[in-house]
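[1] Sequence below, structure please.
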Amino acid sequence: MASATSTIFVASVLGVLLYNARLASATPSPSVSDTLFRTSNVTGGPVDEIKCYALPYGAIGIFSHLLTFWTIAWMSVGKTPLWPFFEMKTYKFDMFLACAALCTCIPIASITMHRCRLSWHFLLICIWKLVTSVSLACITLHRCWIIRKEGNPSHGRKDTELQRLGGYQAAQTYESYNNGMYAHNDSRSDLPSPAAQFRNNPYGSSPSAQNNSRSGIFSRDELTNNNSKPRDTAPLWWLVLYLSGTIVGMVGLCSLLWTTFRKDATIRHLTYGFGAVLAIIPILVAIFWYVHHLEMSEQGKRGFLLAVWQTLSGSFVAFVAVFGVFSSLYSDLVLGSIANNLFGMPSDDFAPLYWAWFIAKRVPLLSL
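    Predicted coordinates for the structure are as follows:
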């Protein structure tokens, strides 16, 4: 689902860009929106064009992105972002938070995109930031759906669990009584009644006895023990959508820097550092896997192919992860350098939009 959504998104963006390519330099006709939302002069280069950009950048943007990555990381594995020692157990409140973030970020991003409509570089960067917020909200909603699904298992799933614990056949009914245990409701006369079972063993059967008997009594802890169940990391697939938006945004950022790269030493140094990180970390990962396979006793063609596969795949995954994380941080530093505002404090004309966006993106951090 996530991969299909990201594919449709990228195709739509490219289609819109190709359709409007010849109109990119045309002067728009005056409209009511030009009066409501002032558009900066796009002929003055990046320094003037960035005045339309009303989203966080600079040091504040970096802090915002780090909090976003923190939230995504813990949300993907079902932990509460504010206190990762606890599992996420609620879904209604978390769904409300995700929807509130979406309903706030989408209008703010739309206004910013309208302000920057004469500069396609910043338009793509705005799309990038919007996709990041949408990806975070989708991960939150997906996790809520998983929590809801696990909290309301189907009847067949209960039968499977009971069958695993006590050796029962499925399609039986179970009734609870006062001692908190579960009894098998069967019409067979050779089975003792629940009251007789309770008198014989008021604390329930031991795990080993339950596995070898057909009494049908299970402790509530055993029925709800899911510690051995593998964690569902399906929400991570929404990162495909995030990476798609990152590619679109980096296209706009690189085109923005095309004319200023040689003139601005700060941007050159930031770009060199970004490129070094993109190269060094995947190389280190490749070296790790290569050395790891050298120490293994398995040799021959199969061992060689396995070493090549894990070395290449590990370095590729590392490159994608580094690109996804450091691209956002790099863009914040570059935009801060262009605006001569590395801290990223907004001007008075769009400060409400700026801080509203910053707060709205923090809302999923409160998920329980």
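
[2] CA atoms for contacts and neighbours, from now on please.
    Noted.

[3] which residue ranges form the helices in the stretch 101-250 of the chain?
    Along the stretch 101-250 of the chain, counting by DSSP state H, counting those that start in this stretch, helices occupy 120-151, 155-166, 194-200, 207-212, 220-223, 239-257.

[4] Save those as TSV, and put in mean neighbour count and distance to Ile281 too.
    Shown next, in TSV, are these (neighbours: other Cα atoms under 10 Å; distance: least, Cα to Cα, whole Å):
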stretch	mean neighbour count	distance to Ile281
helix 120-151	22	23
helix 155-166	15	44
helix 194-200	14	62
helix 207-212	14	49
helix 220-223	11	44
helix 239-257	20	18
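
[5] between these, which one is nearest to Val285?
    Ranking the helices of the stretch 101-250 of the chain by their distance to Val285 (criterion: Cα to Cα) puts helix 239-257 first, at 20.5 Å.

[6] just the angle between the closest one and helix 120-151, please?
    170 degrees (axes from the mean of the first three to the mean of the last three Cα atoms, to 10 degrees).

[7] Would you do the same for the sequence below? I want to compare the two.
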Amino acid sequence: MAPTGFQQPSLPLSLLLIAALASQPARAFDVGEWLRNPPYHNGGTIKEQIQCYALPYGAIGFASHVLTYLTVFCLSTGRNPLMPWAHLAHRRFNLIIATIGFLVSFPLTVLTMVRCRNSWSFILIAVWKLVLSVTLTSMTIHAARMIVDFHPHDAADAQALLDTLDDEGKPLREQLQYRKQFRDIWWWAFFYFLGAVVGFVGVMNIVGKNIGSNHQLQIVTGVFGGVIGFIVMVVATLTWLAFSWSDESKVAGAELETGAAPQDKQTGVVGKAGWSFLAAIGVGIFILTIMFAFYTDWALAALAEDLVGHPSSENAVFYWTYFAAKRIPMLSF
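    Purely as a prediction, here's the structure:
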């Protein structure tokens, strides 16, 4: 029996939807008319083009991505995203809400792609967001399928097993195995990486055309580039030092045993540089993939000259409904 706990979600889905939709009034309009009439013609300026993009960006988009990453992290440990101290326990319910979230976010993203049909860069960004929705849904379903449903009267026994320690004060083997299996959802991150590559092409095309004339965009790009560059430099330095310390240990050990340093066993300058470069590249790609979502949020905000990322009245319903749909996996419990 897979150990688990029983907790009711503390934030009903209806409250999430109400809070999101009530945050900004939206007037009624015809969806067909909305799709047929993008907010610009003959290319348009970047501020006009971004009005076709009905998905979160800016501070609101940043918050959305933070919540998405936190949700994935909690699911990968088998925990309730809203109450991390509680363990996932309801397989069927979590499968249902994952499906609902996808059925809402998927068509909204497609509609955004249709409305942005005159700007291929925004289409690519929307494709990336579509892949993100698919990835989040897949992770939520994957985590849910690892759960064995328990009735309320079984919850106490299940939670007691989770809290039980062996004679050495370590969690039981069953408990450890149960938690480790949720880490398999990270395999879906490769799918997200492929989508991020597509989005990167679109974002960089927009940035390349506008960075010379947009001071805020220059600042955002400089900050994120500096952070990623700093992390890459730190990783490269630590890798170099790790190999240096390893070589020193080998030399010291050999001198104690034979009195001679084993030069042939040392990594060498070229080897250290090579491993440091590979480590820096690997970590750089990983960090770039994670932070790319954040960079996109702030870059689009700089282009729209709206750091908060308020949607237009025409986009508000789609904007906030998408935001709420992306939060539905947080109701997993």
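
[8] So for Thr5 of structure 1, which of the helices of the stretch 101-250 of structure 1 sits nearest?
    Among the helices of the stretch 101-250 of structure 1, helix 239-257 sits nearest to Thr5 of structure 1 (Cα to Cα), with 7.0 Å.

[9] The closest one maps to which residues in structure 2?
    Helix 239-257 of structure 1 corresponds to residues 189-207 in structure 2, going by TM-score structural alignment.

[10] once aligned to structure 1, how far is the matching stretch on average?
    Following the fit onto structure 1, the mean deviation recorded for stretch 189-207 of structure 2 is 0.9 Å by mean Cα distance after the TM-score superposition for structure 1.

[11] Distance to Ile267 of structure 1 for the helices of the stretch 101-250 of structure 1 - can I get that in TSV?
    Formatted as TSV, the helices of the stretch 101-250 of structure 1 follow (distance: least, Cα to Cα, whole Å):
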stretch	distance to Ile267 of structure 1
helix 120-151	16
helix 155-166	57
helix 194-200	76
helix 207-212	65
helix 220-223	59
helix 239-257	8
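
[12] so which of those gets nearest Ala360 of structure 1?
    helix 120-151 (9.2 Å).

[13] Would you mind measuring from Thr68 of structure 2 to Leu130 of structure 2?
    Separation of Thr68 of structure 2 from Leu130 of structure 2 (Cα to Cα, to the nearest Å): 14 Å.

[14] Next: Gly202 of structure 2.
    According to Cα to Cα, Gly202 of structure 2 stands 14 Å off from Leu130 of structure 2.

[15] Also Leu88 of structure 2?
    As judged by Cα to Cα, Leu88 of structure 2 and Leu130 of structure 2 stand 26 Å apart.

[16] Also Asp154 of structure 2?
    38 Å.

[17] any idea which residue sits dead centre in structure 1?
    Nearest to the geometric centre of structure 1 sits Ile72, at 4.2 Å (Cα atoms, centre = their mean).

[18] Settle this for me: that one is touching Leu136, isn't it.
    Yes. Between Ile72 of structure 1 and Leu136 a contact is recorded at 6.4 Å, counting by Cα atoms under 8 Å.

[19] picking that back up, what helix or strand is the residue nearest to the centre of structure 1 on?
    Using DSSP states H and E, Ile72 of structure 1 sits in helix 58-76.

[20] With adjacent residues omitted, what lies nearest to Tyr295 of structure 2?
    Nearest non-adjacent residue to Tyr295 of structure 2, counting by Cα to Cα, 6 or more residues apart in numbering: Phe224, 6.8 Å away.

[21] so how many other residues sit close to the counterpart of that neighbour in structure 1?
    Alignment note (TM-score structural alignment): Phe224 of structure 2 maps to Phe274 of structure 1. Taking other Cα atoms under 10 Å as the criterion, the count of residues near Phe274 of structure 1 is 18.

[22] Thanks a lot, see you next time.
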